[in-house]
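Peer 1: Structure, please.
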Amino acid sequence: MITPADLRARAEALAGPLPPLLAAAEHLATTVLLGEHGRRRPGMGDEFWQYRPAQAGDEMRMVDWRRSARSDIHFVREKEWQAAQSVVIWVDRGQSMQFASSDTLQTKSLVARTIALATAVLLTRGGERVGLADNSLPPRSGELQLLRLAEALSQDDETTEYGAPETRGMIAHSRAVFLSDFLGDISPARAALTKAADKGVKGALVQVLDPAEEAFPYDGRTIFESVGGTIRFETQKARDLRDRYLDRLAERKEELRSLARLTGWQYEVHHTDHSATAALLWLYQAMDRVH
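Peer 2: As a prediction, this is how the structure comes out:
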């Protein structure tokens, strides 16, 4: 039989590596909302939400006669929707996400992971079930699940240059969140969202970019090398590439935006030199918009 001391030791061993990421996510989450996840909509539940005028088709048993007695019309008492939803998260762990153009900036990977875990904090504390899209951690609720998520998101990166969105953990008619720079081959993202649409899964894409990837501030002789070292290109006139690069980046953004629109998802760009609070607030609200 396990003793309280053994249990505490195991818990401390589990939580030991996690505080930096989890603490950052907790802090970020508190800047967006204190309290429950905003699910303010009518539906099945126990909590009163609002009164509304009775409409054709409403049954007489739905009318609140006490409230209606104070008016010339009948009112229906609506409950607040409280059904827990399952949300799966995928964060790109490809080598490209380790890029940071300055020592003063966090890597795209760290920013994406922090936003992902902060989103999980908000959703979990709102009663939702959260897991990982690769099926390694099925959606569950509770504080222990946050520790599991923090542990999973703290693991080492993939050896591939660019990650591919996972869909194995998607549950029909659930929701999903993908965070990546989406700078590699777009085919995996297109396939993942198509599969999601077939399952009735809606969600949000967050494209995380370093400011240098957005502005291309390079001039003269420049050696471009991927983080994983698999791609290397040298030029004497980097500025001559700027317009073509920016055109390609704009095309990629439009591809992602169109893909999201066609599959019922939301799309947003976040730059690592901007406050993560704005990205988290957008993502938090997007989870309500994709119901």
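Peer 1: switch to C-alpha atoms for all contacts and neighbour counts from now on
Peer 2: OK.
Peer 1: Which strands or helices does the longest helix anywhere in the chain pack on?
Peer 2: In the chain, assigned by DSSP state H, the helix with the most residues is helix 239-263. Judged by 3 or more Cα pairs under 8 Å, 6 or more residues apart in numbering; DSSP states H and E, helix 239-263 is in contact with helix 187-198, strand 202-209, helix 211-215, strand 266-271.
Peer 1: Can you tell me which of those is most buried?
Peer 2: Among these, the stretch with the highest mean neighbour count (mean count of other Cα atoms under 10 Å) is strand 202-209, at a mean of 24.
Peer 1: Just want the most central residue of the protein.
Peer 2: V177 (3.8 Å; Cα atoms, centre = their mean).
Peer 1: Go ahead and measure how far the host helix or strand of it is from the middle of the chain.
Peer 2: Here V177, judged by DSSP states H and E, is contained in strand 175-180. Relative to the chain's own centre, strand 175-180 is displaced by 5 Å; criterion: Cα atoms, centre = their mean, to the nearest Å.
Peer 1: Run through who's touching it.
Peer 2: 85-92, 97, 112, 116, 133, 165, 170, 201-208, 287, 290-291 (Cα atoms under 8 Å, 6 or more residues apart in numbering).
Peer 1: Show me where this structure has its helices.
Peer 2: Using DSSP H, helices in the chain cover 4-15, 19-32, 65-68, 108-125, 143-153, 187-198, 211-215, 239-263, 276-289.
Peer 1: To check against the first, give me the structure of this:
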Amino acid sequence: MSSSPQLRRRAEAAASKLPPLLARAEHLANTVLLGDHGRRRAGAGDDFWQYRPLQEGDSFRMIDWRRSAKSDAQYVRQREWQIAQSVSLWIDGSASMSYASDTSLAPKSDRAQVLALALSILLIRAGERVGLAGAELPPRRGDGQIWRLCEALLAPGDADYGTPEARAMIPRSRALFISDFMGDFAPVEQALAKAADRGVRGVLLQVLDPAEEAFPFQGRAIFESMGATLEHETRKANDLRDRYLERLADRKAALHRVAKATGWQAFTHLTNAPVQQALLWLYRAMEGGR
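Peer 2: Next up, the predicted model:
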């Protein structure tokens, strides 16, 4: 087939980026102090964690009678949570994410990939399972999964704008969606509704180029989508600024609204901002979703 050489070149180009991406993600992950990773919580493990007073709704079978005999109160013996949590990732690989307004800035896709992989490294090395939303790469542990995630994150998409993936999510697990969220908003709402129905909590991370945030364009300009499916020409780009910024503010408000309604969190990160800052926020936000 005539497309085979082209597909091979794309695959080789993606493969050539894999070690640098992994090295950058490893370095970034090492900037975050793992500590105990917040994993000490009551659950179905075997290790003793703490005693707590008997509460309404507790079964009498939960009472530790030996500890309770030492006082007038009745106590429950709690064990440390040892069942690893599962985290599903959806990282927008659409053409829109390849935008960078300046050669000194990385494309949005690059920032999304390194953040997703660095967070995955932190979670997997803390004993958790991480995979991709959908059936392509289910959550698993181990360094081998980090390599598989790295390879999958570099696979290019075909669409102009990304559509969130919410299939095959494990009930009561966590999720991370990273995108510019510049496309149709209905699929975002639908994906979060599906996730909420399964008890999945998570984070929406909007990654934007600083030019998309500030709209610095003036005079004659041609705006074209990265996939070249949309085009708009104007003689006075500065006249569009107020309308554009208003629509961007509306989109951010919509992200926060749907996140709040479904128990998620939303955050916007610019590609000229420190990447460590974004990872630390993600790390804490994912912990808060337990």
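Peer 1: one step back: format the helices of structure 1 as a markdown table; extra columns: distance to R39 of structure 1.
Peer 2: Shown next, in a markdown table, are these (distance: least, Cα to Cα, whole Å):
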| stretch | distance to R39 of structure 1 |
| --- | --- |
| helix 4-15 | 30 |
| helix 19-32 | 15 |
| helix 65-68 | 24 |
| helix 108-125 | 10 |
| helix 143-153 | 20 |
| helix 187-198 | 23 |
| helix 211-215 | 34 |
| helix 239-263 | 22 |
| helix 276-289 | 7 |
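Peer 1: And the ones you listed: which comes nearest M44 of structure 1?
Peer 2: Proximity of these to M44 of structure 1 was assessed by Cα to Cα; the nearest stretch is helix 276-289, lying at 16.3 Å.
Peer 1: Now A133 of structure 1. Nearest residue, chain neighbours left out?
Peer 2: G169 (4.4 Å; Cα to Cα, 6 or more residues apart in numbering).
Peer 1: didn't the one you found look like it was pressed against I89?
Peer 2: No - under the criterion of Cα atoms under 8 Å, G169 of structure 1 makes no contact with I89, lying 9.1 Å away.
Peer 1: what do we get in structure 2 for R10 of structure 1?
Peer 2: For R10 of structure 1, no equivalent position in structure 2 is identified, counting by TM-score structural alignment.
Peer 1: Please list all residues in contact with the residue nearest to A279 of structure 1 when sequence neighbours are not counted.
Peer 2: Excluding the flanking residues, the one nearest A279 of structure 1 by Cα to Cα, 6+ apart is H270, at 6.3 Å. By Cα under 8 Å, 6+ apart, the contact set of H270 of structure 1 is V206, Q207, V208, L209, A276, A279.
Peer 1: try 10 Å
Peer 2: Residues near H270 of structure 1 by Cα atoms under 10 Å, 6 or more residues apart in numbering: 108, 111-112, 179, 181, 206-211, 276, 278-280.
Peer 1: can you check A11 of structure 2 too?
Peer 2: By Cα under 10 Å, 6+ apart, the contact set of A11 of structure 2 is P5, L154, A155, P156.
Peer 1: Pull out the buried residues from those residues.
Peer 2: Neighbour counting over the contacts of A11 of structure 2 (16 or more other Cα atoms under 10 Å) leaves L154, P156 as the buried ones.
Peer 1: Just send the contacts of A11 of structure 2 back as TSV, with distance to G45 of structure 2 too.
Peer 2: Output for those, formatted as TSV (distance: Cα to Cα, whole Å):
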residue	distance to G45 of structure 2
P5	52
L154	37
A155	38
P156	41
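Peer 1: sorry, back to before: with structure 2 superposed, average distance for the strand holding V177 of structure 1?
Peer 2: Superposing on structure 2 and averaging over aligned pairs (mean Cα distance after the TM-score superposition for structure 1), strand 175-180 of structure 1 comes out at 0.7 Å.
Peer 1: What angle do strand 266-271 and that strand make with each other?
Peer 2: Inter-element angle recorded for strand 175-180 of structure 1 and strand 266-271: 30 degrees (by axes from the mean of the first three to the mean of the last three Cα atoms, to 10 degrees).
Peer 1: Which positions within stretch 242-258 of structure 1 qualify as buried?
Peer 2: R242, Y245, R252, K253, L256, R257.
Peer 1: whoops, I mixed them up, stretch 5-15 of structure 2
Peer 2: Counting neighbours by 16+ other Cα under 10 Å, one finds that the buried residues in stretch 5-15 of structure 2 are A14.
Peer 1: Next: stretch 31-50 of structure 2.
Peer 2: Within stretch 31-50 of structure 2, the residues scored as buried using 16+ other Cα under 10 Å are V32, R39, W49.
Peer 1: now swap in stretch 273-290 of structure 2 and tell me
Peer 2: Result for stretch 273-290 of structure 2 [16+ other Cα under 10 Å]: buried residues V275, A278, L279, L280, L282, Y283, A285, M286, G289.
Peer 1: Quick check, the fourth one in contact with L33.
Peer 2: So that's L280 of structure 2. Yes - between L280 of structure 2 and L33 a contact is recorded at 9.4 Å, counting by Cα atoms under 10 Å.
Peer 1: measure S96 of structure 1 to F233 of structure 1 for me?
Peer 2: Computed as Cα to Cα, to the nearest Å, the S96 of structure 1 to F233 of structure 1 distance reads 15 Å.
Peer 1: Repeat that for K253 of structure 1.
Peer 2: K253 of structure 1 is 23 Å from F233 of structure 1, by Cα to Cα.
Peer 1: Likewise for L22 of structure 1?
Peer 2: In terms of Cα to Cα, L22 of structure 1 sits 38 Å off from F233 of structure 1.
Peer 1: repeat for G16 of structure 1
Peer 2: Noted for G16 of structure 1: a distance of 41 Å to F233 of structure 1, by Cα to Cα.
Peer 1: on that earlier part again, in structure 2, what sits opposite the residue nearest to the centre of structure 1 in the alignment?
Peer 2: Using TM-score structural alignment, the equivalent of V177 of structure 1 in structure 2 is L176.
Peer 1: hang on, the earlier thing: can you put the helices and strands packed on helix 239-263 of structure 1 in JSON lines and add distance to G45 of structure 1?
Peer 2: As requested, these are exported to JSON lines (distance: least, Cα to Cα, whole Å):
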{"stretch": "helix 187-198", "distance to G45 of structure 1": "28"}
{"stretch": "strand 202-209", "distance to G45 of structure 1": "23"}
{"stretch": "helix 211-215", "distance to G45 of structure 1": "45"}
{"stretch": "strand 266-271", "distance to G45 of structure 1": "27"}
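Peer 1: For T104 of structure 1, which of these is the nearest?
Peer 2: helix 211-215 (12.0 Å).
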